[in-house]
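Novice: Can you look at this prediction? I've put the sequence above it.
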Amino acid sequence: MFTGSIVALITPMDEKGQICRSSLKKLINYHIHNKTTAIVSVGTTGESATLSQEEHIKVVMLTLELADNRIPIIAGTGANATTEAISLTKRFEKSGIAACLTVTPYYNRPTQEGLYQHFKAISENTEIPQILYNVPSRTGCDLLPETVSKLSNFKNIIGIKEATGDLSRINKIKELIKNDFLLISGDDTTALDFMQLGGQGVISVTANIAAKEMMKICTYALKGDFIKARSINKRLILLHETLFIEPNPIPIKWLARKLRLIKYDTLRLPMTLASNSTQLKLEKAIQYANIKKY
């Protein structure tokens, strides 16, 4: 359930910035058709920072409804206040959500002890499986391997999405944790190398528009066939990189609209639409990757 290609799903909006049900349904069906392993709903790629908590819950529950038990749904439930993260996580207990993805607190830059106590409190106050999410470039704090090791002792903390892009982290974490603790890449550019070093999959931005390709890369990698995996990934390298020349999810939303997966590439302020120069680079990247309109 939590290995292979997991998509960090964008949150489609209409021209007025309201949630677009028809585009969300189309995206979910696209991922089911292309055998994506699971969907992360309202993670950071899903614009959790600019949705109200009411909207956040609405989008997760709508995703769950439209998926209709055809694909596991993981809810993003991170917050920079521990009480808010607990409240949001508890909201999804017994809802049918498979797990929660919990980003490290952002902006307030807690110490390692603060990070440990934060995730410990979430674990002790909820029953739903938790996947830790470490992305220092966006949050301003880094969940170190030693802290991950301590947290792995809680039975409902089942893995980590590691998005530093630092491949040396894998062995450092593996040396300190149990074998059944999941190591999932959060960086498309290095995801294949991450899996070759022992990771079990990727929570992917690229999969939003290249679901079949990301599924095949992960399937081959987890079978140990890295020659076939690399032959596909080679076509996607430029795309992996270009998706982050402006802050995520600006580029991926523009491409999803371009490829007819969503109706509009609307974002909530302070996020703005992709610049003309970025659009040209994205066009080049999808041509190189040979990604077709849906």
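Specialist: Yes, it's here. Computed from a prediction, not measured in an experiment: that's the story for all the values here. Numbers count the residues shown, from 1 in each chain.
Novice: Going by C-alpha atoms from here, please, whenever you check contacts or count neighbours.
Specialist: Will do.
Novice: hey, where'd the strands end up in the stretch 1-150 of the chain?
Specialist: 4-8, 38-41, 73-76, 99-103, 130-134 (DSSP state E, counting those that start in this stretch).
Novice: now those strands as CSV including distance to Gln117 and mean neighbour count?
Specialist: CSV is the format used below for those (distance: least, C-alpha to C-alpha, whole Å; neighbours: other C-alpha atoms under 10 Å):
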stretch, distance to Gln117, mean neighbour count
strand 4-8, 26, 29
strand 38-41, 24, 28
strand 73-76, 19, 28
strand 99-103, 14, 25
strand 130-134, 13, 25
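Novice: Those strands into a markdown table, with extra columns for distance to Asp193?
Specialist: Below are the strands of the stretch 1-150 of the chain laid out as a markdown table (distance: least, C-alpha to C-alpha, whole Å):
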| stretch | distance to Asp193 |
| --- | --- |
| strand 4-8 | 14 |
| strand 38-41 | 21 |
| strand 73-76 | 24 |
| strand 99-103 | 22 |
| strand 130-134 | 18 |
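Novice: Nearest to Leu273, out of these?
Specialist: strand 4-8 (19.3 Å; C-alpha to C-alpha).
Novice: Which neighbouring elements make contact with the closest one?
Specialist: strand 38-41, strand 201-204, helix 211-222 (3 or more C-alpha pairs under 8 Å, 6 or more residues apart in numbering; DSSP states H and E).
Novice: Just give me how far the last one sits from the chain centre.
Specialist: Taking C-alpha atoms, centre = their mean, to the nearest Å, the mean C-alpha location of helix 211-222 is offset from the chain mean by 16 Å.
Novice: got the angle between the helix or strand just after that helix and helix 211-222?
Specialist: On the C-terminal side of helix 211-222, the closest following helix or strand by DSSP states H and E is helix 226-242. On the basis of axes from the mean of the first three to the mean of the last three C-alpha atoms, to 10 degrees, helix 226-242 is oriented at 130 degrees to helix 211-222.
Novice: structure B:
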Amino acid sequence: MSLSGSITALATPFTDAGELDLDGWRRLLKQQLDGGTQGVVVAGSTGEAAALSDDEFVQILQLAVAELGGRIPVLAGVGQMNTARTIAQTRLAKAHGAEYALVVTPPYVRATQDGLIAHYRAVADQGGLPVVLYNVPGRTGCDLLPQTVAQLVGHPNIVGIKEARSEAERMAALLALREDGFAILSGDDGTAGRAMLAGADGLISVGSNALPRTFRRLCDRARAGDASEVARLDAGLAELYAFFGVESNPIPVKALLQRAGFGHGLRLPLTTLSSAHHADADRLALLVQTLEAQSHRDQLAA
């Protein structure tokens, strides 16, 4: 299955006690499928991958594959701080049904560009899954440069990139590398419409956890070149884009999921949304309902 359109970087529901909320996970998966989401990431940064044990990683991945496999792509977040551990996590994901590996640049260690090339080639050669590169320097302290991506594009088992930098110039540099079999995916909700209008294949989104129908419509219209509709949708989402950044991801989106009935606990050192933002979360939860209802009507009318 191709990597394109609206792909959700799933939050992992936890109970107030910090345990996996597997009932909430199943309901979240169903909501994503019903809302038209075209792929999911399990155990990415939004899914608090660093706080999951291997057993928990396997549990939620197996459930996602059971619910969604064969209908939409299931990507597993497997990036670790070194290459050997990343390969091992990729093999674990493959053994439990993942179709793609989303591989963030190794956090904290600040590899050189040559080190990143060697790292990604090793994971692609030895991990057993097609690799999607993931660049998010604000989290990792490491920036995967376009000229480095250019040296990885030709690898038969490297199939795309999620680029979380928001600058139009960065996206333009990556789009120049786009070819069949290598997808360019935005990792920034607020600029994804612009990126897709410029030729990007899709979005790996945080906000689509709470708004799967709305982000599906945004991606559909952007990929169809409908700039006026993209501008309208972006305007309606502007407050939510800002809210998703008021505290570390996934704290804000989990606050919205809580208000929709999903497990919202987080694991330390992350804590739940500060009380100063609760009123905004209450108000925006109502906006989510309005936008999702409108997007549902638009889908039915299409």
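Specialist: Looks like it came in fine. As the structure is a computational prediction, the values presented were derived from the model and not from experiment.
Novice: What does the TM-score come to for these two?
Specialist: TM-score of the superposed chains, computed with TM-score structural alignment, normalised by the length of structure 1, equals 0.94; 291 aligned residues with a C-alpha RMSD of 1.7 Å.
Novice: related to what we said a few turns ago, I'd like to know which of the strands of the stretch 1-150 of structure 1 lies nearest to Tyr220 of structure 1.
Specialist: strand 4-8 (9.6 Å).
Novice: what's the mean deviation for that closest one versus structure 2?
Specialist: Taking mean C-alpha distance after the TM-score superposition for structure 1, the mean distance separating strand 4-8 of structure 1 from the aligned residues in structure 2 is 0.4 Å.
Novice: Please tell me which residues of structure 2 that strand aligns onto.
Specialist: Aligning strand 4-8 of structure 1 against structure 2 (TM-score structural alignment) gives residues 5-9.
Novice: gap between that stretch and the chain center?
Specialist: Distance, stretch centre to chain centre, for stretch 5-9 of structure 2: 6 Å (C-alpha atoms, centre = their mean).
Novice: What are the contacting residues of it?
Specialist: Identification of contacts with stretch 5-9 of structure 2 by C-alpha atoms under 8 Å, 6 or more residues apart in numbering yields 32, 37-42, 44-47, 201-209, 212, 215-216, 219-220, 223.
Novice: that older thread, out of the helices and strands packed on strand 4-8 of structure 1, flag the one nearest Ser277 of structure 1.
Specialist: Proximity to Ser277 of structure 1 (C-alpha to C-alpha) singles out strand 201-204 among the helices and strands packed on strand 4-8 of structure 1, at 23.9 Å.
Novice: got the contact list for Asn29 of structure 1?
Specialist: Asn29 of structure 1 touches Ala67, counting by C-alpha under 8 Å, 6+ apart.
Novice: Aligned to it, what sits in structure 2?
Specialist: Aligned partner of Asn29 of structure 1 by TM-score structural alignment: Lys30.
Novice: ok so, going back, any idea which of the strands of the stretch 1-150 of structure 1 gets closest to Leu176 of structure 1?
Specialist: Closest approach to Leu176 of structure 1 among those (C-alpha to C-alpha): strand 130-134, 15.6 Å.
Novice: corresponding residues in structure 2 for that closest one?
Specialist: Strand 130-134 of structure 1 corresponds to residues 131-135 in structure 2, going by TM-score structural alignment.
Novice: if we can go back for a sec, CSV for the helices and strands packed on strand 4-8 of structure 1, including distance to Met61 of structure 1?
Specialist: Shown next, in CSV, are the helices and strands packed on strand 4-8 of structure 1 (distance: least, C-alpha to C-alpha, whole Å):
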stretch, distance to Met61 of structure 1
strand 38-41, 9
strand 201-204, 20
helix 211-222, 22
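Novice: Ok, which of the strands of the stretch 1-150 of structure 1 comes nearest Leu62 of structure 1?
Specialist: Leu62 of structure 1 lies closest, by C-alpha to C-alpha, to one member of those: strand 38-41, at 9.6 Å.
Novice: post-alignment, the closest one versus structure 2, mean distance?
Specialist: With mean C-alpha distance after the TM-score superposition for structure 1, strand 38-41 of structure 1 departs from structure 2 by a mean of 0.6 Å once superposed.
Novice: so who does Ala67 of structure 1 touch?
Specialist: So Ala67 of structure 1 contacts 25, 28-29, 73 (C-alpha under 8 Å, 6+ apart).
Novice: List the ones among those residues that fall in helices.
Specialist: Using DSSP state H, 25, 28-29 are the members of the contacts of Ala67 of structure 1 that sit in helices.
Novice: so Lys120 of structure 1 makes contact with Lys150?
Specialist: No: taking C-alpha atoms under 8 Å as the definition, Lys120 of structure 1 is not a contact partner of Lys150, at 9.5 Å.
Novice: Just want to know which of these two has more residues nearby.
Specialist: Set Lys120 of structure 1 next to Lys150 and count neighbours by other C-alpha atoms under 10 Å: Lys120 wins out with 17 against 13.
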